[in-house]
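Undergrad: below is the sequence, then the predicted model.
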Amino acid sequence: MVNFNGSLRSQSDSKLTVDNRGYKYGDALFETLKVVNGKIFFWEDHYFRLMSSMRILRMDIPMNFTMEFLESEILKTLEANSLLQSSARVRLNVDRGEGGKYLPSDTAQVHFNISAEPHHDPFYTIDATAHCVVDLYKDYFVAPGLLSGLKSNNKAIQVIGSIYAKENDLDNCLVLNTNKSVIEALNGNLFLVKGDKIKTPPLEEGCLKGVMRKQILELLAKDVNVIVEEASISPFELQKADELFITNVIKGIVPITKYRKKVYGSDFAQSLVNKLNAKLRLLS
């Protein structure tokens, strides 16, 4: 069942048409949420990122789009799909409805839809036997700016980059900005570990304003044994790193195991996962 503007419908009756602006122009935003037993992980961060993104796209935010309202609609959707007492992946999509060409018509109104599917891991884990082989994706580059940091439906680089990764037997790719700095992976933010120094690209470089990125930076800020820096990462630094890992809300932390000829460990990433799960237990 899909929640379309508060009405639960089957996917075949979801009421999304070819005139929907999210479909026609990518005039839409989304949040991917991890929910366990009715608890939305980091919901406040997701909500405020969505509201900020809607303002950047000049969407008229409906008065009823409160944190409590959207949370109740998410939980209603989970219940309708028998996922309220289990682990689930939820997508909350917001678009400007229908009407107009590039310029929205005066009648265009903001709509939302929510879909949910089962997710097998209630907490975050790292599979020591899993591999994540990456390389640089250099066909297209991200231009830094406010729009590049949005979780919008304009994901052409991520789509064709994923196809490129599959064609080249890669598990992921690292994305470059127009200054040729490494800014993120196709599906998450990037962190680099070298000794006691941890680096991640700053938002000004064009990377996604990731919710999990924020959680990791908060955890690292409490660790007196490391030095954290939000700074540019050049491709040359990658092979000198001790560890590289990718972060997103669904998988948590994914260690990169190989970049070209360099093989990486995952001890620091594992220690972070343990701290992340401990934090979630306190919040539950």
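TA: Received the coordinates, thanks.
Undergrad: going forward, measure contacts and count neighbours with C-alpha atoms only.
TA: OK.
Undergrad: residues near the closest residue to D242 other than its chain neighbours, how many?
TA: Nearest residue to D242 in three dimensions, chain neighbours excluded: K194, at 5.1 Å (CA to CA, 6 or more residues apart in numbering). By other CA atoms under 10 Å, 14 other residues sit near K194.
Undergrad: the one 5 residues further on too?
TA: Using other CA under 10 Å, K199 has 19 neighbouring residues.
Undergrad: do the same with A28
TA: Using other CA under 10 Å: A28 sits among 26 other residues.
Undergrad: wait, it touches G22, no?
TA: Yes - shown here, A28 and G22 form a contact pair, counting by CA atoms under 8 Å, at 4.8 Å.
Undergrad: what sits up against stretch 169-187?
TA: 131-138, 140-144, 158, 161-162, 165, 189-190, 201, 205-208, 232-235, 246, 248 (CA atoms under 8 Å, 6 or more residues apart in numbering).
Undergrad: just the buried ones from these?
TA: Buried members of those, scored by 16 or more other CA atoms under 10 Å, are 132-137, 141-142, 144, 158, 161-162, 165, 189-190, 201, 205-208, 232-233, 246, 248.
Undergrad: of those, which belong to helices?
TA: With helices defined by DSSP state H, the entries of the buried ones among the contacts of stretch 169-187 inside them are 158, 161-162, 165.
Undergrad: could I get these as TSV with distance to V175?
TA: Below are those laid out as TSV (distance: CA to CA, whole Å):
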residue	distance to V175
Q158	9
G161	9
S162	11
A165	12
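Undergrad: now for those, which pair is the farthest apart?
TA: Greatest spatial distance among those (CA to CA): Q158 and A165, at 10.2 Å.
Undergrad: do you know how far D95 is from S152?
TA: 10 Å (CA to CA, to the nearest Å).
Undergrad: among the buried ones among the contacts of stretch 169-187, which are in strands?
TA: Within the buried ones among the contacts of stretch 169-187, residues falling in strands by DSSP state E are 133-137, 141-142, 189-190, 246, 248.
Undergrad: closest one to F42 out of those, please.
TA: Using CA to CA, those come closest to F42 at N248, 11.8 Å.
Undergrad: I'd say the closest one and Q215 touch.
TA: No - N248 sits out of contact with Q215 when judged by CA under 8 Å, with a separation of 10.0 Å.
Undergrad: how many neighbours does the closest residue to Q158 other than its chain neighbours have?
TA: Of all residues not flanking Q158 in the chain, L186 sits nearest, at 5.3 Å (CA to CA, 6+ apart). Neighbours of L186 under the rule other CA under 10 Å: 21.
Undergrad: want to compare, so here's the second one:
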Amino acid sequence: MININGNFSDNNQVLTAENRGYSYGDALFETIKVSNSKILFLEDHYFRLMSSMRIMRMEIPMSFTMEFIEAEILKTIEKNNLLSASARVKVQVHRNSGGLYFPTNKEVTFIISAKALDTDFYLLNDDAYQVDLFKDFYVAPGLLSTLKTNNRAINVIGSIYAKENDLDNCLLLNTNKSVVEALNGNLFLVKGNTIKTPPLADGCLKGVMRQQIINVLELLPDYTLIEESISPFELQKADELFVTNVIQGIQPITKYRKKVFVNEVSKMLLQKINVKVRLG
């Protein structure tokens, strides 16, 4: 069952040819993990969605409070019999049909869907996980690249490239040839006691789990966090690389080309994130 503006339907064919999210990518989305009716990092997701809608110049309905979004997510979870399970929830917002590039309708529609997940909290996946650079297309640094819009062509093509080359993931570069992120999450690099992640100015996604990791690291005196551009040459010199997103938590990278990595820091951070989730 999907939630369309508060009304539920089991018909997934909800789009028309005039849908602006489909026609022009005039849409945003949030991917949220819900565990046993607990919405993880709700406040971060909500404020990112509101900020993104403002940047996209969407008209935010007065009803779009955090309490309203929370209630609609939980109603969707209940309708899909997932109150006592873990679920991947997708909240999509698109501007309503009307106009060409210039929208003639200021109103928006939200769609919420949910699918079951296997794990309640975050588990460390220490299976082999190999990545390489995707260099066919580049991310443009700038504010729009930090948003979760429906314009994900580079992620789609990169995922096909990864599959064709027996890779588990790819790392994206921006037009300055700096490493920005992975296809499905933010990137962190560990070298000694220094941990680097690309800055938002480089065009990486403003990830919710990225921010959680930053918050945890700021409380650990043994590590120094730097938000700084990462050169491809740094990857093979790193002790550890890992990818973060709200569904998996932390995914350690085990191999980049000929370099094999450990996962000590990612394991430690994942434990602290799980503690934060349980206490939050």
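TA: Alright, I've got the coordinates. Because the structure is a prediction, the values reported are computed rather than measured.
Undergrad: could I get the TM-score for this pair?
TA: Once superposed, chain against chain, the TM-score is 0.99 (TM-score structural alignment, normalised by the length of structure 2); 280 aligned residues with a CA RMSD of 0.8 Å.
Undergrad: who touches both of D95 and S152 of structure 1?
TA: 27-29.
Undergrad: could I get the residues you listed as TSV with secondary structure and distance to V90 of structure 1?
TA: As requested, the shared contacts of D95 and S152 of structure 1 are exported to TSV (DSSP: H, G, I helix; E, B strand; the rest coil; distance: CA to CA, whole Å):
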residue	secondary structure	distance to V90 of structure 1
D27	coil	20
A28	strand	16
L29	strand	14
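Undergrad: just the closest of those to P104 of structure 1, please.
TA: After measuring the shared contacts of D95 and S152 of structure 1 against P104 of structure 1 - CA to CA - the closest member comes out as D27, at 9.5 Å.
Undergrad: mind listing what the closest one touches?
TA: 21, 95-96, 152-153.
Undergrad: go on, N274 of structure 2?
TA: 121-122.
Undergrad: and it, what pairs with it in structure 1?
TA: Structural alignment (TM-score structural alignment) places N274 of structure 2 against N277 in structure 1.
Undergrad: report the buried residues of the helix or strand harbouring its match.
TA: Using DSSP states H and E, N277 of structure 1 sits within helix 267-283. The neighbour-count check on helix 267-283 of structure 1 (16+ other CA under 10 Å) flags 269-270, 272-273, 276 as buried.
Undergrad: going by distance to N81 of structure 1, which of these wins?
TA: Taking CA to CA as the measure, L276 is the one of those closest to N81 of structure 1, at 27.9 Å.
Undergrad: the residue mapped onto L103 of structure 1 from structure 2 - how many residues pack around it?
TA: Aligned by TM-score structural alignment, L103 of structure 1 pairs with F102 of structure 2. Neighbour count for F102 of structure 2, taken as other CA under 10 Å: 7.
Undergrad: where along structure 1 do the helices fall?
TA: So, for structure 1 - with DSSP H - the helices run 21-25, 43-56, 67-80, 156-167, 211-221, 235-238, 267-283.
Undergrad: so what's G195 of structure 1 closest to, chain neighbours aside?
TA: Nearest one to G195 of structure 1, counting by CA to CA, 6+ apart, is D242 at 7.0 Å.
Undergrad: hang on, that neighbour packs against D196?
TA: No - at 10.0 Å, D242 of structure 1 and D196 do not qualify as touching, with contact defined as CA under 8 Å.
Undergrad: distance of L136 of structure 1 from S162 of structure 1?
TA: L136 of structure 1 sits 12 Å away from S162 of structure 1, taking CA to CA as the criterion.
Undergrad: show me the contacts for the closest residue to G99 of structure 2 other than its chain neighbours.
TA: In space, and not counting its chain neighbours, G99 of structure 2 is closest to N105: 7.5 Å by CA to CA, 6+ apart. N105 of structure 2 sits next to 95-99 when contact means CA under 8 Å, 6+ apart.
Undergrad: could I get those residues as CSV with distance to K38 of structure 2 and neighbour count?
TA: Output for the contacts of N105 of structure 2, formatted as CSV (distance: CA to CA, whole Å; neighbours: other CA atoms under 10 Å):
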residue, distance to K38 of structure 2, neighbour count
R95, 29, 25
N96, 30, 20
S97, 34, 21
G98, 37, 15
G99, 39, 11
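Undergrad: what's the farthest-apart pair in those?
TA: Every pair of those checked by CA to CA; the farthest is R95 and G99, at 10.7 Å.
Undergrad: what does T254 of structure 2 correspond to in structure 1?
TA: Using TM-score structural alignment, T254 of structure 2 pairs with T257 in structure 1.
Undergrad: check contacts around its match.
TA: Contacts of T257 of structure 1 by CA under 8 Å, 6+ apart are 131-133, 244, 263-266.
Undergrad: what's the spacing between it and N93 of structure 1?
TA: T257 of structure 1 is 33 Å from N93 of structure 1, by CA to CA.
Undergrad: next: A28 of structure 1.
TA: 7 Å.
Undergrad: and what of V36 of structure 1?
TA: 20 Å.
Undergrad: can you check K240 of structure 1 too?
TA: With the distance defined as CA to CA, K240 of structure 1 ends up 39 Å from N93 of structure 1.
Undergrad: neighbour-wise, which of the two wins?
TA: N93 (20 against 13).
Undergrad: now for that one: which residues touch it?
TA: Contacts of N93 of structure 1 (CA under 8 Å, 6+ apart): 28-31, 112-114.
Undergrad: chain neighbours aside, what residue packs nearest to the corresponding residue of structure 2 for it?
TA: By TM-score structural alignment, N93 of structure 1 lines up with Q92 in structure 2. Among residues not flanking Q92 of structure 2 along the chain, F29 sits closest, at 4.2 Å (CA to CA, 6+ apart).
Undergrad: wouldn't that neighbour be in contact with V89 here?
TA: No - counting by CA under 8 Å, no contact exists between F29 of structure 2 and V89, whose distance comes to 10.1 Å.
Undergrad: neighbour count winner among the two?
TA: More crowded of F29 of structure 2 and V89, by other CA under 10 Å: V89, with 23 against 20.
Undergrad: any idea how far N3 of structure 2 is from the closest residue in space to D126 of structure 2 that isn't next to it in sequence?
TA: Excluding its sequence neighbours, the residue lying closest to D126 of structure 2 (CA to CA, 6+ apart) is P252, at 6.8 Å. Noted for P252 of structure 2: a distance of 34 Å to N3 of structure 2, by CA to CA.
Undergrad: same drill for the two, tell me which one is more crowded.
TA: Ranked by neighbour count (other CA under 10 Å), P252 of structure 2 and N3 place P252 first, with 27 against 21.
Undergrad: tell me the contacts of N193 of structure 2?
TA: Applying CA under 8 Å, 6+ apart, the residues near N193 of structure 2 are 222-224.
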